[in-house]
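Novice: Here you go, sequence then predicted model.
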Amino acid sequence: MIVFAHRGASAYAPQNTVPSFKMALAMKAQGIELDVQLSSDGVPVIIHDFMLDKTTDLSGFVHTHSWQELRKADAGLWFGEEYRETRIPSLEEVLALIPKDVLLNVEIKSITSLNQPVARIVSQVLNQEKDRNLIVSSFNHPILKDFQLLSPEVKIGILTANDFINFPAYVESSGIRPYSIHPEASYLSYQSIEDYHKRGWKVMTYTINSTTQSRMVESLGADGIFSDYPDLNSDIQDSD
């Protein structure tokens, strides 16, 4: 079972920043997950929340700030004094940092009503990474469909935080051809995972922050987990 470092080693360093990704690599994480959204001038930047207030010294929505403004923000002081002046990275900066053999899960964040060209822009950047081990995921399923049309060779992961009555039927009607399904852990069952596997879909679940949780979802048949503590779960990672 693969363990993804969720937003990097986010229990130990500010999430979605270079220090967090470097720490995950030092911990030999098999996979790294990050979040990408667009600045006001269309630069794909690495940050989870749509609002800047929680993890930076800026306020307001990410999409209302230019890349020049965002790259000057302090994205580390909220976590600890030692991370003062840690910056929000761009997608291209993080791709240059993470080795191509590390499985990278790029989660696209997008507010539907903004109608931003996020699928096209992220696709253009990732198309420069032909030999990278990559999954693109999102809770915004229309964005995933758009991305799939632009980059049909990239693996797609469908994120969900809902308990669908018949999720496989929903997926098959969506037009998305997923490599993997990424449900919130409380919705997992042996039967649902078996059903997904019969359709050829991997199952990656979030957010798992103890070995007890890890072993539980592994016993159900999950293929991967997202964890803020990649080292905590290292004893259950595949040796592959």
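Specialist: Happy to help now that I have it. Source: prediction; values computed, not measured.
Novice: contacts and neighbour counts: CA atoms only from here.
Specialist: Will do.
Novice: how about the helices of the protein, start to end?
Specialist: Shown for the chain, the helices assigned by DSSP state H span residues 18-26, 67-70, 91-97, 118-126, 141-150, 167-174, 190-198, 211-220.
Novice: Make a markdown table out of these and add mean neighbour count and distance to residue 57.
Specialist: What follows is these, written out as a markdown table (neighbours: other CA atoms under 10 Å; distance: least, CA to CA, whole Å):
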| stretch | mean neighbour count | distance to residue 57 |
| --- | --- | --- |
| helix 18-26 | 21 | 17 |
| helix 67-70 | 18 | 10 |
| helix 91-97 | 15 | 20 |
| helix 118-126 | 19 | 25 |
| helix 141-150 | 19 | 29 |
| helix 167-174 | 12 | 39 |
| helix 190-198 | 15 | 41 |
| helix 211-220 | 16 | 34 |
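Novice: can you list these in a markdown table and add distance to residue 1?
Specialist: Below are the helices of the chain laid out as a markdown table (distance: least, CA to CA, whole Å):
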| stretch | distance to residue 1 |
| --- | --- |
| helix 18-26 | 17 |
| helix 67-70 | 36 |
| helix 91-97 | 24 |
| helix 118-126 | 25 |
| helix 141-150 | 24 |
| helix 167-174 | 22 |
| helix 190-198 | 14 |
| helix 211-220 | 7 |
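Novice: Comparison target below:
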Amino acid sequence: MQLPIIVKRPFRIIAHRGASAYAPENTWAAFKLAVDMGVKDIELDVQLSIDGEVVICHDLSLERYGHPGYVEAMSWAELSQLDMGSWFSPYLFHGEKILRLQDLFKECGSEITYHVELKGKSDKLPGQVCRVIEDFNLGDHVIITSFSYETLERVSAIAPCLRLGWLVRKIDDDVLSKARALEVFQICPRADLLTKKAVRLARSVVPEVRAWGVNGSREEVLALIQTTIDAGCDGTTVNWPDWISH
């Protein structure tokens, strides 16, 4: 298959944790590379430090990145000193730092749409995220996502104007019913479980359907990208955002 795969606007090419196939996930290096590739949608994960800072990091444990401990058990002063790049490439990315949500907002502003997944377990995370979004007046440029329906309910109660994306395994009657009740903006099913019928049904309930889980070998990733397009999705997260183009 020839690259890039061409899609029609307004299909969302969402850089998953930035251009994370080429740079350490959720770091400025990955986000900047995605922006340089022309991407307008970036997915990222947030947790809360022990002193209340909204920190961009996927794993609850820091072990995969070469450090002991847990994000939510550390202060921002401690987290800000960590090398978050050497695990990916000590030659290219040694010394790459962890970011706060406010740091990314300061750098990119309204240039992109942020798909912010609430990953942390702190009860205070939804409120703190909403506060940072309000401080930067970026509500129109953010979609809050989570696998937890209850977490999305909490976000809706705090900031009813924010768009919500519910991450699910597949689209079924229960998902459609709950999505309708909460008036979510996106239903986000797993790419390998998509069907045209399910996407069509979801479109009767929400404005957008976007996929996740585009992983595997080169051939598997390309096939999953094509699956999301053929099923009629409105976008997908992808670690290789340059493999798709408008």
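Specialist: Looks like it arrived, so ask away. Being a predicted model, the structure only gives us computed values, none of them experimental.
Novice: TM-score for the pair, please.
Specialist: In this superposition the chains share a TM-score of 0.90, using TM-score structural alignment, normalised by the length of structure 1; 229 aligned residues with a CA RMSD of 1.6 Å.
Novice: Compare the helices of structure 1 and give me the one nearest residue 229 of structure 1.
Specialist: Closest to residue 229 of structure 1 of the helices of structure 1 is helix 18-26 (CA to CA; 8.8 Å).
Novice: with structure 2 superposed, average distance for that closest one?
Specialist: Its aligned residues in structure 2 lie a mean 0.4 Å from helix 18-26 of structure 1 after superposition (mean CA distance after the TM-score superposition for structure 1).
Novice: What range does that helix cover in structure 2?
Specialist: On the basis of TM-score structural alignment, helix 18-26 of structure 1 is assigned to residues 28-36 in structure 2.
Novice: Residues contacting the lengthiest strand in structure 2, please?
Specialist: Looking across structure 2 with DSSP state E, the single longest strand is strand 41-48. If you take CA atoms under 8 Å, 6 or more residues apart in numbering as the criterion, strand 41-48 of structure 2 is touched by 12-18, 26, 31, 34, 54-58, 60, 71-72, 101, 112-122, 124-125, 237.
Novice: check contacts around residue 19 of structure 2.
Specialist: Under the criterion of CA under 8 Å, 6+ apart, the neighbours of residue 19 of structure 2 are 25, 30, 31, 33, 34, 239, 240, 241.
Novice: Give me the spatial nearest neighbour of the residue positioned nearest the centre of structure 2, chain neighbours excluded.
Specialist: Nearest residue to the geometric centre of structure 2 (CA atoms, centre = their mean): residue 43, 2.6 Å. Once flanking residues are discounted, residue 43 of structure 2 sits nearest to residue 115: 4.5 Å by CA to CA, 6 or more residues apart in numbering.
Novice: distance of that neighbour from residue 41 of structure 2?
Specialist: The gap separating residue 115 of structure 2 from residue 41 of structure 2 is 7 Å, by CA to CA, to the nearest Å.
Novice: Same question for residue 33 of structure 2.
Specialist: Counting by CA to CA, the gap from residue 33 of structure 2 to residue 41 of structure 2 is 12 Å.
Novice: With residue 224 of structure 2 instead?
Specialist: With distances taken as CA to CA, residue 224 of structure 2 is found 19 Å from residue 41 of structure 2.
Novice: Closest one to residue 151 of structure 2 out of the contacts of residue 19 of structure 2, please.
Specialist: residue 25 (23.6 Å).
Novice: wait, what's in contact with the nearest residue to that closest one once chain neighbours are set aside?
Specialist: Take residue 25 of structure 2 and drop its neighbours on the chain: the residue closest to it by CA to CA, 6+ apart is residue 17, 5.1 Å away. By CA under 8 Å, 6+ apart, residue 17 of structure 2 lies in contact with 25, 26, 27, 30, 31, 42, 43, 44, 45, 239.
Novice: hang on, the second one packs against residue 33?
Specialist: No. Contact criterion CA atoms under 8 Å: residue 26 of structure 2 and residue 33 do not qualify, at 11.3 Å.
Novice: okay, and the common contacts of these two?
Specialist: Common contacts of residue 26 of structure 2 and residue 33 (CA under 8 Å, 6+ apart): residue 18.
Novice: quick one: the residue located most distally from the centre of structure 1 from residue 23 of structure 1, how far?
Specialist: In structure 1, residue 81 marks the outermost C-alpha relative to the chain mean, sitting 26.2 Å out by CA atoms, centre = their mean. Going from residue 81 of structure 1 to residue 23 of structure 1 by CA to CA gives 17 Å.
Novice: Same question for residue 103 of structure 1.
Specialist: Distance, residue 103 of structure 1 to residue 23 of structure 1, using CA to CA: 16 Å.
Novice: hmm, back to that, pick the one among the contacts of residue 19 of structure 2 closest to residue 108 of structure 2.
Specialist: residue 31 (9.4 Å).
Novice: Determine the number of other residues adjacent to the nearest residue to that closest one once chain neighbours are set aside.
Specialist: Sequence neighbours aside, residue 18 is the residue nearest to residue 31 of structure 2 in space, at 4.4 Å (criterion: CA to CA, 6+ apart). Neighbourhood size, residue 18 of structure 2 [other CA atoms under 10 Å]: 31.
Novice: Need the counterpart of residue 18 of structure 2 in structure 1.
Specialist: Counting by TM-score structural alignment, residue 18 of structure 2 corresponds to residue 8 in structure 1.
Novice: Would you agree its match is in contact with residue 16?
Specialist: Yes. Residue 8 of structure 1 is within contact range of residue 16, at 6.0 Å (criterion: CA under 8 Å).
Novice: Please consider this matter closed, and thank you.
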